[in-house]
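>>> predicted model and sequence below, questions to follow.
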Amino acid sequence: MKIPKPTDAELEILQVLWEHGANTVRFVNEHLNEKKETGYTTTLKLMQIMHGKEMLSRDDRNRTHIFDAAVKEDDIQKELLDKFLDATFRGSASKLVMHALGNSQTSKEELDQIRQLLDQLEGGK
């Protein structure tokens, strides 16, 4: 299956569903409104479009339809990161990491996690 590339608005909807699980349009809309005002009908239309693109599944056995993410968060993150890496850093993961670490305050805990990941990638050397 080809991984779809969600728009920014679609990604926001997916993030609500990934975090909270299958839910109603109203629930998703209320969470979107915590960040910026979004009309209910706008959210409904986007979710219907996403269902048509097979990004969302829909349970319509009850009067209130329940939507769920039909794509995995890891798959979308990998797809978006690969495109970003190619377009922005000409495919260089090291340039991306150097920029990310150089442009922000990285906590000791985050650095420890990065060291642990590097150890795993190197086979525990």
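That came through fine.

>>> C-alpha only now, for contacts and for neighbours.
Noted.

>>> Leu80 and Lys5 touch, don't they?
Yes - contact criterion Cα atoms under 8 Å: Leu80 and Lys5 qualify, at 7.1 Å.

>>> which strands or helices does the longest helix seen in the chain pack on?
Secondary structure assigned by DSSP state H gives helix 73-89 as the longest helix of the chain. Using 3 or more Cα pairs under 8 Å, 6 or more residues apart in numbering; DSSP states H and E as the contact test, the elements touching helix 73-89 are helix 93-102.

>>> one more to weigh against that first structure:
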Amino acid sequence: MARDNEGIKPTEAELSLLNVLWKIGPATVRQVHDAISATQTTGYTTVLKILQIMHEKTLVTRDESNRAHVYAPANSEGFTQSSLLKDLASKAFGGSTSKLVMRALDESTSKEEIADIRQLLNELDQQS
């Protein structure tokens, strides 16, 4: 499902709409607006315009077969997160994943999150 748009990074507003689409799946502008309105004040036409821009940037796909167009993320949540993290590691941490992870892990990291991270590291060790 990954589209050739890895160099295109979503803005904060675009990422908010992508989060809605990842959560509810393909949706009309009205459905996205209703979902986003639960947490922030955004006009319908603003959501429509952002989705149109996102379509031009290939961040979302658009099904125009019905009167109400249906938008869907062009890439998975994981793909987009990985792309954003690679960009952040490159820009802010000199390309060092370990520096990024060490900065992210601080006193606010819960014991449950540390256990999940430890399990992931163990699984990665077993794969190599």
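That came in fine, so what should we check first? All values derive from a computational prediction rather than experimental measurement.

>>> in the longest helix of structure 1, what counts as buried?
For helix 73-89 of structure 1, the buried set under the neighbour-count rule, 16 or more other Cα atoms under 10 Å, comprises 73, 76, 80, 85.

>>> after alignment, which residue of structure 2 pairs with the second one?
Using TM-score structural alignment to pair residues, one finds that Ile76 of structure 1 aligns to Thr80 in structure 2.

>>> how close does its match get to Pro10 of structure 2?
If you measure Thr80 of structure 2 against Pro10 of structure 2 using Cα to Cα, to the nearest Å, the figure is 9 Å.

>>> then Arg103 of structure 2?
Computed with Cα to Cα, the distance linking Arg103 of structure 2 and Pro10 of structure 2 is 23 Å.

>>> show me what Arg30 of structure 2 lines up with in structure 1.
In structure 1, the residue equivalent to Arg30 of structure 2 is Arg26, according to TM-score structural alignment.

>>> so for its match, what's the nearest residue that isn't a sequence neighbour?
Taking Cα to Cα, 6 or more residues apart in numbering as the measure, Arg26 of structure 1 lies nearest to Tyr40, with 6.9 Å between them; neighbours along the chain are not counted.

>>> ok, the aligned partner of the one you found in structure 2 - contacts?
Residue mapping for Tyr40 of structure 1 onto structure 2 gives Tyr44, with TM-score structural alignment as the criterion. Listed by Cα atoms under 8 Å, 6 or more residues apart in numbering, the contact set of Tyr44 of structure 2 reads 29-30, 33.
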